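**Q** Here is a sequence together with a model predicted from it:
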Amino acid sequence: MIYQNEDQLKEGCQSILDWREGDVRILDERGFQGELIDDLIYTAVFSPDSAIQEVAAFLIRRGAARLGIIPASIQSLYEAMGKGEVSGFTVPAINIRGLTYDVAQAVFRAAKKGDAGPVIFEIARSEIGYTRQRPLEYACAVLAAAIKTGWRGPVFLQGDHFQINAKRFAAEGERETQAVRDLIREAILASFYNIDIDTSTLVDLSHPTIKDQQRMNFTLAAELTALIRDLEPDGITVSVGGEIGEVGGKNSTVEELQAFMDGYLEELERRGPT
């Protein structure tokens, strides 16, 4: 069912959810996981009334939190893996381009069956465009799937390849950069606490040194990282990824990685604490 107005929505939630003063109480967990969560995600995605969409999205997100389903950053796990404190597994990252609610349910069911650990649900800037899934819609679909399948614990949502388009940047650099800034803001508000900045499209191989080839890449990546640090909620360190070369053409090299990281860290230090 797609709720058409607030009265319908309240009737559907009666005796299952109670919400007031900006919070949600779950009165009937099984009822919430049953048809109601289906109706809420369909309403959040398909209702013609934006106000009802917002209420449905709020109920999904707050209801998920009540059940211990929490959007999270994978930063601390990656740090532990880098230090060798944990090992023996990988973290799959899955881009869902359609039927997100249904596909995410299949992922959670498989993870539960296999007693698997973390899984990243991601969507790229290009995919957001051609699938018409804004970050909030994508987040709600994944969280609703977690509710439906009985998943508990962290859910890792990632903005994948938040990429600068080289042609648009060459024509209107500030406008293209602002579009990525705006998407970062939108994603963090939707609880995407893992973001892959992709400014590798700006690598210029015509320069004589590798550092100069990577300069625009690491400079803009650092700028966008600083923005993320300004926007991240208290107590959360957003996991930030970067790119050093376009997919295809040739393999990236250790020297390119080193040049990117050296320049990136220099730029971050110049911009102050992050």
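**A** Good, I have the coordinates.

**Q** Please count neighbours and contacts with C-alpha atoms only from this point.
**A** Noted.

**Q** quick one, helices of the stretch 1-150 of the chain?
**A** 6-13, 29-31, 37-46, 50-66, 75-82, 100-113, 125-131, 135-149 (DSSP state H, counting those that start in this stretch).

**Q** Could you list the buried residues of the shortest one?
**A** By that I understand helix 29-31. Within helix 29-31, no residue is scored as buried using 16 or more other Cα atoms under 10 Å.

**Q** Comparison target, given below:
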Amino acid sequence: MMSHAIGPLIFEIARSEIGYTGQRPDEYASVILAAAIKEGYRGPVFLQGDHVQLNASHYKKDALRELQAVKALIQEELEAGFRNIDIDASTLVDLSKMQLEEQQKENYRVTAALTAYIRSLHIQETVSVGAEIGHIGGKNSTPEDLDAFMHGYTQAIGTQLPGISKISVQTGTSHGGVPLPDGRMAEVKLDFSVLERTGQVAREKYHIGGVVQHGASTLPDELFDQFPRHQTLEIHLATGFQNTLYASLPEELRTRMYQWAEHKCQGEWEEGWNKQQFIYKTRKKAFGPFKEQMWHLSKEEKQPIRKALEQQFRSLFEKLNVFNTQSILAKYV
């Protein structure tokens, strides 16, 4: 990828991914930095705590305990060298409220409190903080939602502390996509106008970088050139790479991982799912238990994985228009 001079590339791991992959932030940072050294890369490496998310049911039972758990994770990520923290309190949005600001109230209040906590840790480098107004898989975001969140957030954070630099919105996607009984993925009705309209408000009214797209890696390839056209600030890709990895694994290892998921995740089998749908939605949880086996694949076994991922990255990066962006990045970092 170095031949394409790609600049702003962020490596992220979400709170949920830390759990099911069995990787704490310091291990994740070590792996990414080791890979950069091995490839001969010289330059900044961006590490992000993605979806530092409040569990709504845990928060409802004991808000203080859930907040403390999130704060502990944030501190762990910062100590590991992460300098991007995406706070996700969108799980606390209450759509039963009539007023938009009331819907977003707990979201902006908690996001402001966690922003203040990050600033209180006195990290030498600037920490980029993100927020989220639309829980992925839910109602599409609007400029009015963004206004309601930002109005409450800016009042809560005050003028003495740096606030957020970006905000994630919901456009119609879902994490991992929706598998159909026949093995195909359900067509996504993605509304690019959400990115255009909310992004404009974010930049022009609130002077932040713009809006972020989650849950995009399982979208059809032909849609990806739409993201730069609609001025998307950041796009998060994960499941598509997991799918490529599974498709390229040695068959014997893949079979054992599927068997593990079928045995250990029975309680997650939703009514109406067939076995193929169940495996697709739960197989990611086998990454942690089989981490050591994947680390110890032979060079020959890793080769088809590397080749498939390289092709996937090249195609995505071309459509996302990030070739030859290293010089732009160098102006600021």
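**A** Thanks, I have it. It should be emphasised that the depicted structure is a prediction, and the values quoted were computed from it without experimental measurement.

**Q** out of the helices of the stretch 1-150 of the first structure, nearest to residue 256 of the first structure?
**A** Residue 256 of the first structure lies closest, by Cα to Cα, to one member of the helices of the stretch 1-150 of the first structure: helix 75-82, at 20.2 Å.

**Q** okay, that closest one sits on what stretch of the second structure?
**A** Using TM-score structural alignment, helix 75-82 of the first structure lines up with nothing in the second structure.

**Q** Same question for stretch 165-183 of the first structure.
**A** Using TM-score structural alignment, stretch 165-183 of the first structure pairs with 55-73 in the second structure.

**Q** Please produce TSV containing the helices of the stretch 1-150 of the first structure, extended by distance to residue 188 of the first structure.
**A** Shown next, in TSV, are those (distance: least, Cα to Cα, whole Å):
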stretch	distance to residue 188 of the first structure
helix 6-13	27
helix 29-31	28
helix 37-46	19
helix 50-66	14
helix 75-82	15
helix 100-113	19
helix 125-131	14
helix 135-149	9
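
**Q** Mean per-residue distance, the longest strand belonging to the first structure versus the second structure.
**A** Once the first structure is assigned using DSSP state E, the strand that runs over the most residues is strand 153-163. Here the mean offset of strand 153-163 of the first structure against the second structure after fitting is 0.3 Å, by mean Cα distance after the TM-score superposition for the first structure.

**Q** which parts of that strand are buried?
**A** For strand 153-163 of the first structure, using 16+ other Cα under 10 Å, the buried residues are 154, 155, 156, 157, 158, 159, 160, 161, 162, 163.

**Q** ok, which stretches of the second structure are strands?
**A** Under DSSP E, the second structure gives strands at 10-14, 46-53, 84-88, 128-132, 166-169, 211-213, 234-235.

**Q** what's the neighbour count on residue 230 of the first structure?
**A** 11 (other Cα atoms under 10 Å).

**Q** how far away is the counterpart of it in the second structure from residue 71 of the second structure?
**A** Aligned by TM-score structural alignment, residue 230 of the first structure pairs with residue 120 of the second structure. For residue 120 of the second structure, the distance to residue 71 of the second structure equals 12 Å [Cα to Cα, to the nearest Å].

**Q** One more: residue 131 of the second structure?
**A** 15 Å.

**Q** Which residue of the two possesses the greater neighbour count?
**A** residue 131 (30 against 16).

**Q** contacting residues around the residue mapped onto that one from the first structure?
**A** Using TM-score structural alignment as the criterion, residue 131 of the second structure maps onto residue 242 of the first structure. Residues near residue 242 of the first structure by Cα atoms under 8 Å, 6 or more residues apart in numbering: 196, 197, 198, 199, 221.

**Q** now these in TSV, with neighbour count?
**A** Output for the contacts of residue 242 of the first structure, formatted as TSV (neighbours: other Cα atoms under 10 Å):
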residue	neighbour count
196	22
197	24
198	26
199	28
221	25
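
**Q** Between the residues you listed, which sits nearest residue 150 of the first structure?
**A** Nearest member of the contacts of residue 242 of the first structure to residue 150 of the first structure, counting by Cα to Cα, is residue 196, at 28.5 Å.

**Q** any idea how far residue 13 of the first structure lies from residue 152 of the first structure?
**A** 22 Å.

**Q** more crowded one of these two?
**A** Each of residue 13 of the first structure and residue 152 had its neighbours counted (other Cα under 10 Å), and the higher figure belongs to residue 13 (22 against 16).

**Q** distance of the residue in the first structure sticking out farthest from the centre from residue 215 of the first structure?
**A** Relative to the centre of the first structure, the most outlying C-alpha is that of residue 208, 36.5 Å out, by Cα atoms, centre = their mean. According to Cα to Cα, residue 208 of the first structure stands 12 Å off from residue 215 of the first structure.

**Q** and the strands of the second structure as TSV, adding distance to residue 326 of the second structure?
**A** Below are the strands of the second structure laid out as TSV (distance: least, Cα to Cα, whole Å):
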stretch	distance to residue 326 of the second structure
strand 10-14	13
strand 46-53	13
strand 84-88	19
strand 128-132	20
strand 166-169	21
strand 211-213	21
strand 234-235	16
